[in-house]
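> A predicted structure for the sequence below; I have some questions about it.
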Amino acid sequence: MRKLVYILLSVLVLNSCSDFQKVMKSEDIALKYKKGEELFNEGKYKKANRLFEQIVPKYRGKPQAEKLMYMHSMCFYKLEQYYLSGYRFEQFVKSYPNSEKAEEAAFLSAKSYYEESPIYSKDKEETVKAIEKVQLFINAYPNSEYAEQANVLVKELDFKLEKKAFEIAKQYNRIYDYKASIKSFNNFLLDFPGSSLKEDALYYRFNSEYNLAVLSVPELKDARIALALADYKTLLKAFPNTKYLEEANELKEALEKERTNNEIKS
């Protein structure tokens, strides 16, 4: 019985493949549309799109073009070909702004750009582009059923930019380029004042100021110690119970000793 079942399944699969190939080779665009829609509804997006790609140009300007363009775009999205789905859905909205699918298409276009955004450590260009696209959707459809999701996407994308800027500043600290680290953390705090990484940024800026101060020549040391202690106060004012409290207090005590020693030498 098992052998018989396998044989029957094999026959069905072969017939299915054979039918698909026949439609692919056919000159009948209506047949291709029908078969493509059938495959789309079955979730066979790769095969459906192979047919859609053949007939999309031929249906341009026809009544069926709107639905065809939507299915074509959705196939790219389902296949995780986000660069293409972002572009195709964008074109759909431009071509059919009054379509009942326009809002969904606009959201999926924006989400496609979001999906194309790389991890924070990569180039930020695609992330910036994705933020622009999602924000455009929110502005165009402020009361959309997708608005909440879109706002979540913007927050995630914004955090990628924050994380990248933070890690760059922290990396300068790790490689002992304390001036660059301080400058980068100052820019970070100006650019992202409400960041969830603010506590970390304030501590590592103070850490960089500390290291720059203790490594300074005597004539620059007092001024840099003062800057470092000012950063210590800023950290404690913003986060009185900071997770870095023990480390920060140790650095503060070391700075005060360093200042006293420098005064004696002077």
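Okay, I see it.
> Going by C-alpha atoms from here, please, whenever you check contacts or count neighbours.
Noted.
> wait, what's in contact with Asp191?
By CA atoms under 8 Å, 6 or more residues apart in numbering, Asp191 lies in contact with nothing.
> Lys133 contacts Ser112, doesn't it?
No. Using CA atoms under 8 Å, Lys133 makes no contact with Ser112, being 9.5 Å away.
> And the helices in this protein?
2-25, 29-41, 45-55, 65-78, 82-95, 102-116, 125-140, 147-174, 178-191, 198-214, 218-238, 245-265 (DSSP state H).
> how deep is Lys122 tucked in, by neighbour count?
12 (other CA atoms under 10 Å).
> actually Glu253, sorry about that
12.
> Tell me the spacing between it and Tyr232.
From Glu253 across to Tyr232, the span is 11 Å (CA to CA, to the nearest Å).
> And for Asp123?
For Asp123 relative to Tyr232 (CA to CA), the value is 33 Å.
> what about these two, which has more around it?
Tyr232 (23 against 13).
> show me the contacts for that one.
Here Tyr232 is in contact with Tyr203, Phe206, Ala248, Lys252 (CA under 8 Å, 6+ apart).
> Just name the closest of these to Leu12, please.
Leu12 lies nearest to Tyr203 out of these, by CA to CA, at 66.4 Å.
> what's the distance between the closest residue to that closest one other than its chain neighbours and Glu104?
Nearest residue to Tyr203 in three dimensions, chain neighbours excluded: Leu235, at 6.4 Å (CA to CA, 6 or more residues apart in numbering). Distance, Leu235 to Glu104, using CA to CA: 45 Å.
> Okay, one more to line up with it:
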Amino acid sequence: MTAQFRAPAVRRSALHSGRMAVRAALLAAPVLMVAACGGSGGGANTPDTAYVARDVETLYFAAKERLDRGQVKQAAALFDEVERQHPYSEWARRAQLMSAFSYYVARDYTSSIRASQRFLSIHPGNKDAPYAQYLIALCYYEQISDVQRDQAITMQAKTALTEVIRRYPGSGYAADSQLKLDLVNDHLAGKEMAVGRFYQKNGKWLASTMRFQEVADEYQTTSHAPEALYRLTESYLAIGLPEEAKKAAAVLGANYPGSEWYEKAYELMEDKAADFIS
């Protein structure tokens, strides 16, 4: 064996194979924050959702009452009506974001994204713009499917979460977006690993190598990186590239010396040591 390679340390617990996706922890706060903008005054509450002309405060608080009662679809319709009937009022701005939130709670993600994007297009510098961007990210994030399915939504979630962090790094939503982004990356890496294992199982070593290399290069901080390097070692050996296999195993040993995957890679390379003798 070369000097690059060393025996693994005493086995430690294996890295977590995945992390559970978290639900939005900040749901209640934005509602209170946005609703508080309405002040404590204003007209009488009414549960009526019929599209009849009403003064703006009555209409807004009717929508808020519906939301508080869990009638989120009716609430969204009434918040939309605030903007329709009173488009130039201060209440219309508040209603736009409350409508987006109501659609989100109703799991009408398409409508929530549309309403949030509308809010951002009209009020890009508003103090609630970070939340509108975060709400878009949540809508994509909560639609993420398992790793066996198409990952288009997962990529959209990644883009939206990255946008929150990029545009509003000092906001209260950036840290939670970073946590979710880590989970999204782990999910995407898991998809690549699943495909790579499938190719490996069917003897398509070159195709599997490309998948595992993608994880090793693009998802280095995820829980899948150690296994990806081990699978790379396997695949390179299978296609007759022992030097590339040694490199992958060496990177694995340098970055994850106590992992079960390095132990396996070390044993595999020891078994193949004769192949390296010139």
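Thanks, I have it. For clarity, every value in this text was computed on a predicted model and none was experimentally measured.
> Overlay the chains and give the TM-score.
The pair, once superposed, lands on a TM-score of 0.72 when counted by TM-score structural alignment, normalised by the length of structure 1; 231 aligned residues with a CA RMSD of 3.0 Å.
> ok so, going back, looking at Leu235 and Glu104 of structure 1, which one has more neighbours?
Taking other CA under 10 Å, Leu235 of structure 1 and Glu104 do not tie; Leu235 has more neighbours (25 against 16).
> How much space separates the more buried one from Val56 of structure 1?
For Leu235 of structure 1, the distance to Val56 of structure 1 - CA to CA - is 60 Å.
> Over to Leu153 of structure 1?
31 Å.
> Settle it for me: which of those two has more neighbours?
The neighbour comparison of Leu153 of structure 1 against Val56 (other CA under 10 Å) goes to Leu153, with 20 against 17.
> which residue in structure 2 lines up with that one?
Alignment note (TM-score structural alignment): Leu153 of structure 1 maps to Lys180 of structure 2.
> same deal with Lys94 of structure 1?
Using TM-score structural alignment, Lys94 of structure 1 lines up with Ser121 in structure 2.
> burial count for its match?
Counted with other CA under 10 Å, Ser121 of structure 2 comes out at 11.
> Please report how far it lies from Lys247 of structure 2.
49 Å.
> what does Gly172 of structure 2 give?
Gly172 of structure 2 is 42 Å from Lys247 of structure 2, by CA to CA.
> got it, and Glu214 of structure 2?
Distance, Glu214 of structure 2 to Lys247 of structure 2, by CA to CA: 16 Å.
> Repeat that for Ala174 of structure 2.
Ala174 of structure 2 is 37 Å from Lys247 of structure 2, by CA to CA.
> show me what contacts Glu90 of structure 1?
Ala105, Ala106, Ser109.
> Now do the same for the second one: its match in structure 2.
Pointing back at Ala106 of structure 1 there. By TM-score structural alignment, Ala106 of structure 1 lines up with Gln133.
> Skipping adjacent residues, who's closest to its match in space?
That would be Val164: by CA to CA, 6+ apart, it lies 6.1 Å from Gln133 of structure 2.
> Could I get the contacting residues of the one you found?
Pro130, Gln133, Tyr134, Ala137, Tyr173, Ala174, Ser177.
> would CSV of these with distance to Tyr256 of structure 2 and neighbour count be doable?
Output for the contacts of Val164 of structure 2, formatted as CSV (distance: CA to CA, whole Å; neighbours: other CA atoms under 10 Å):
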residue, distance to Tyr256 of structure 2, neighbour count
Pro130, 37, 23
Gln133, 36, 24
Tyr134, 34, 23
Ala137, 32, 24
Tyr173, 32, 19
Ala174, 29, 22
Ser177, 27, 25
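> From the centroid of structure 2, which residue is nearest?
Val184 (3.8 Å; CA atoms, centre = their mean).
> Confirm for me that Ser184 of structure 1 is in contact with Ile168.
Yes. Between Ser184 of structure 1 and Ile168 a contact is recorded at 7.5 Å, counting by CA under 8 Å.
> neighbour-wise, which of the two wins?
More crowded of Ser184 of structure 1 and Ile168, by other CA under 10 Å: Ser184, with 22 against 17.
> Tell me the counterpart of that one in structure 2.
Aligned partner of Ser184 of structure 1 by TM-score structural alignment: Arg211.
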